[in-house]
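Asker: Turn this into a model:
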Amino acid sequence: MANLLLSLTDALCKGARPQDREYSLRDTRQPGLALRIQPCGSRSWVMRYRINGKLVRHLLGTFPETGVKAVRQIAAALRAQEAEAPPPPSIAPLFESFQAEHERRYAASYKPEGLRTYRSYVRCELLPAFSGKRIDAITRQDVVQWFERYSARKPGGANRALGILSQILRCAKTWGYLPETWRNPVTDIRMNRRRQVGTFLSERQMVELGAVLNSRMAQGCKASAALHLLSLTGCRVSEVLLLEWGDVLPDRLRLRDSKTGPRDVPLGVPVRQFLKAYRKSVPRLAKVPDASVFPLPGQPYNAIRSVWLRVRKEANLPDTLRIHDLRHSFASHAIMAGETLFSTSRLLGHSKIQTTARYAHLADTALLDCAETVGRLILAQVASPPRGSPTSLRRKAPDDAESCGGELGRPGTGPSQFSAAL
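Answerer: Model (predicted):
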């Protein structure tokens, strides 16, 4: 909206509506005086005039704290040089006002689930803690006290809410509501240490789970088929439940939307065989491209979770095991099978390889094998003297081989093999 030239009144200033961009209402009775209205709804008085040809600009307070009549008197005294300029007041918006703008301009790009999470933390935690404060008046002490109280109840939730608060305040500075010298009070506040809750199924547990799922799939349980696909691909629950037959390609699953955006999931031979067999069991009319691959009654997630609880009990799995742990199991078994973190990260659709590293648990047997391999390689290096030394010339190769445990003394075992093993 263009700047408007009006005879300002309190009622007119109060009724002015925020727009997508900042605009001003200029007063006809006091030249140079204007009410600046920001997108978040904050209203502040600005006075511009010239002294000896030099442009001077003063901030005269906010509306409605300073009314039209009072601000005209201040502006007139300034122009007549009958009074000194008042100290610049804070024109930063209230936290609740700016948060509404942040949700409209920034959080609107979130996915529906992310937007619900954002609104929940704002409504339940941030607004009760910081409403009524101007964003430039929120101090580090305010944030620390709130964060410690919340951490005592829910450490993970406190971390998430702190991240949202930091993002809101960063946007306030980026969008010009705060000076360049302002420092974000959230900076350097240490988040709570995350408790690793993920686990993975052992080979025996995977066999028992597979037997129960196969038995249920033979009875036509679609939720069990979805769980089986989760264990074979490492996909997220939402990714599988949103699958349509048009997304199932000969060699991959085309995910139209996921946590990290659209992506393709390559399918190995076992997964292709499973999907081919499952597709044969589905009626022809239910296999059109826009039909759901796993049509579940009611709320799909509640339906698959209900089946998971029964499957978990039948397979004698721990009561703490979650559906998402099937994804953890996929990552862990991939690492134990010799796949790299990079390859496993691509299969899981992680945007950061550090996320995959958190999921890559190793079974005790795999760690034992690794320790034994490294130990034997080190023993081979220690037991083999440098080439050309008197000790190596006196020893015979067969004796060396026997003293090192047989195969460790064979040719080809050297620093390059040791580095590769590590």
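
Asker: only C-alpha atoms for contact and neighbour calcs from this point on.
Answerer: OK.

Asker: The stretch 151-300 of the chain: strands as residue ranges?
Answerer: All strands of the stretch 151-300 of the chain, identified by DSSP state E, counting those that start in this stretch, fall at 252-255, 263-266.

Asker: so who does Arg72 touch?
Answerer: If you count contacts by Cα atoms under 8 Å, 6 or more residues apart in numbering, Arg72 has them with Gln30, Leu33.

Asker: what's the closest of the strands of the stretch 151-300 of the chain to Asn159?
Answerer: Of all the strands of the stretch 151-300 of the chain, it is strand 263-266 that lies closest to Asn159, at 28.3 Å by Cα to Cα.

Asker: Please state the offset of that closest one from the chain centre?
Answerer: Relative to the centre of its chain, strand 263-266 is centred 20 Å away, using Cα atoms, centre = their mean, to the nearest Å.

Asker: Over to stretch 158-174?
Answerer: A distance of 13 Å separates the centroid of the chain from that of stretch 158-174, by Cα atoms, centre = their mean.

Asker: Likewise for stretch 61-77?
Answerer: Here stretch 61-77 is found 46 Å from its chain centre; the criterion is Cα atoms, centre = their mean.

Asker: now the other sequence, so there's something to compare against:
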Amino acid sequence: MSKKLSKSVVDRAQPKAGDYFIWDGELKGFGVKIAKGGRKTYVCKYRAGRGRSAPTRRMTIGAHGSPWTTDQARAEARKVLGRAINGADPARERQEAKKQITVAELCDLYLEQGTGTKKPSTLATDRGRIERHIKPLLGKKKVPDVTRADIKRFLQDIASGKTANDEKTGPRGRAIVKGGKGTATRTVGLLGGIFSFAFDSGLITENPVRGVKRFPDNKGQRYLSQNELASLGQAFDKAAEEDTNPFAVAILKLLIFTGARRGEIEALKWKEVDLEAGYLRLADSKTGQKAILLSAGALEVLSQVQRFEGREHVFPSSSGDGYFVGTPKAWRKIREAAGLADVRIHDLRHSFASIAVSGGASLPIVGALLGHSDSSTTQRYAHLHDDPLKAASEAAGHKISASLSGGMRELRPVRDSTE
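Answerer: As a prediction, this is how the structure comes out:
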């Protein structure tokens, strides 16, 4: 497509099934790329050299909007195209300059351009690991200079607590960074993705994270026993009698009754609650749209939640139009009362799954209940099948023993036909 580019032309351009370009009718080589996801990026195209045999280069100027207006992008394109006419290769020069960026700059570039399919909650976790671990330890190093030895040292430093910190993040917030082997393993995993982005962008020729042996990640292996669940129930009752926010108690109960993620319950809206059918029908979650079955216990919790007129969230914030986010603070108090200091909120989700599996539910069923998009994620609960299998084996063994004991005298030796 070719027409005079203007702000209105770019604003009106709609995404299609695939990426496409609109080229300026006045300045040859200047255009805008409309990605299928809706992102609009100004570009310029030129030949690196003279003649038709010279290779064509396409160089990104910047995304439509702040700071790049159509006029500013056109002015930048004129500079690039002018340099190309005089024999320069601006795209290659930029690529060479990028190869000298620091790890901190690479992380910022990754967050800007390499995370298109990640959910906001995942991005928030990534940013935390980048700011609290990656940048402090590797941020100043040039990307091409990072070696496998650097990554091994990075892994050990996080595991030993070198990046541990406790800082205020606002008038009432704190960020407690402990480090440890699990954090080290997951952060190196993120770093591997960042360097894969650098490899795909032509900034490096080899990913230094590849081949580095990490610590076993035991994330998600904490399940509550029946006795611990009983203690938790008593702590819930005690919290309800004290000054603990009732929203926090209700949210925590729903987490253990449904196996949902904390963000899914905290941000729950009344229009997503179908009490009659017994479902939560989430418009969005970590894995997209999701339906969560409500057991009798979950239905009872929701039936006791006060509904505030004019507020769309089931658990609205005390001020503004947002939702309640004080669950972690309440959980720290409740778990201490229950003697479960090592249990995280997310372990309630794992406990729901472990109880379901131990009760005989198949892994595909549990995966469906939890909303796993990848069946391999559910495999962490595979070993829990041992309990129902052991019970079945014992029951079968008792029957066989009884049969053998009662019918042993009737057995006769069988003559071998080869004799």
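
Asker: Once they're superposed, what TM-score comes out?
Answerer: Superposed pair, TM-score by TM-score structural alignment, normalised by the length of the second structure: 0.62. Supporting alignment: 323 aligned residues with a Cα RMSD of 4.3 Å.

Asker: Quick one: closest of the strands of the stretch 151-300 of the first structure to Arg194 of the first structure.
Answerer: strand 263-266 (27.9 Å).

Asker: What range does the closest one cover in the second structure?
Answerer: The alignment of strand 263-266 of the first structure onto the second structure (TM-score structural alignment) spans residues 290-293.

Asker: which outside residues touch the matching stretch?
Answerer: Thr258, Ala260, Gly278, Tyr279, Leu280, Arg281, Leu282, Ala283, Asp284, Leu369, Leu370, Gly371.

Asker: if you set the cut-off to 6 Å instead, what comes out?
Answerer: The contact list for stretch 290-293 of the second structure (Cα atoms under 6 Å, 6 or more residues apart in numbering) reads Tyr279, Leu280, Arg281, Leu282.

Asker: returning to that earlier point: would you tell me which one of the strands of the stretch 151-300 of the first structure is buried the most?
Answerer: Ranked by mean neighbour count under mean count of other Cα atoms under 10 Å, those are led by strand 252-255, which reaches a mean of 18.

Asker: which other helices and strands contact that strand?
Answerer: If contacts are counted by 3 or more Cα pairs under 6 Å, 6 or more residues apart in numbering; DSSP states H and E, strand 252-255 of the first structure sits against strand 263-266.

Asker: how far apart are the strand it packs on and its match in the second structure?
Answerer: After superposition onto the second structure, strand 263-266 of the first structure sits on average 1.0 Å from its aligned residues (mean Cα distance after the TM-score superposition for the first structure).

Asker: I'd like the distance between Ile135 of the first structure and Tyr150 of the first structure.
Answerer: Distance, Ile135 of the first structure to Tyr150 of the first structure, by Cα to Cα, to the nearest Å: 20 Å.

Asker: what about these two, which has more around it?
Answerer: Ile135 (25 against 18; other Cα atoms under 10 Å).

Asker: Enumerate every residue touching the residue nearest to the more buried one when sequence neighbours are not counted.
Answerer: With Cα to Cα, 6 or more residues apart in numbering as the criterion, Ile135 of the first structure has its nearest non-adjacent residue at 5.3 Å, and that residue is Phe95. Phe95 of the first structure makes contact with Ser131, Lys133, Arg134, Ile135, according to Cα under 6 Å, 6+ apart.

Asker: 10 Å instead, please
Answerer: 40, 126-127, 129-138, 168-169, 172 (Cα atoms under 10 Å, 6 or more residues apart in numbering).

Asker: Could you do Arg349 of the second structure as well?
Answerer: With contact taken as Cα under 10 Å, 6+ apart, Arg349 of the second structure is in contact with Gly220, Tyr223, Leu254, Leu255, Ile256, Phe257, Thr258, Gly259, Ala260, Arg261, Arg262, Leu370.

Asker: Near the first one, how many other residues are there?
Answerer: Counted with other Cα under 10 Å, residues neighbouring Gly220 of the second structure total 15.

Asker: before we move on, what about the fourth one?
Answerer: Around Leu255 of the second structure sit 25 other residues, with neighbours defined as other Cα under 10 Å.

Asker: Just give me the match in the first structure for it.
Answerer: Taking TM-score structural alignment, Leu255 of the second structure has Leu230 as its aligned residue in the first structure.

Asker: how close does the nearest residue to that match once chain neighbours are set aside sit to Leu348 of the first structure?
Answerer: Counting by Cα to Cα, 6+ apart, the nearest residue to Leu230 of the first structure once its immediate chain neighbours are dropped is Leu326, at 6.6 Å. If you measure Leu326 of the first structure against Leu348 of the first structure using Cα to Cα, the figure is 12 Å.

Asker: Then Gly234 of the first structure?
Answerer: In terms of Cα to Cα, Gly234 of the first structure sits 6 Å off from Leu348 of the first structure.

Asker: and Gly371 of the second structure, how many neighbours?
Answerer: 22.

Asker: Oh, that last question was meant for Ala158 of the first structure, not what I typed.
Answerer: Look at Ala158 of the first structure: counted by other Cα under 10 Å, it has 22 neighbours.

Asker: got the contact list for it?
Answerer: Contacts of Ala158 of the first structure by Cα under 10 Å, 6+ apart are Tyr121, Glu125, Trp146, Phe147, Glu148, Arg149, Tyr150, Ser151, Ala152, Ile164, Met191, Asn192.

Asker: The second one: how many residues sit nearby?
Answerer: So that's Glu125 of the first structure. Residues contacting Glu125 of the first structure under the criterion other Cα under 10 Å number 18.

Asker: can you check the fifth one too?
Answerer: Glu148 of the first structure has 14 neighbouring residues, counting by other Cα under 10 Å.
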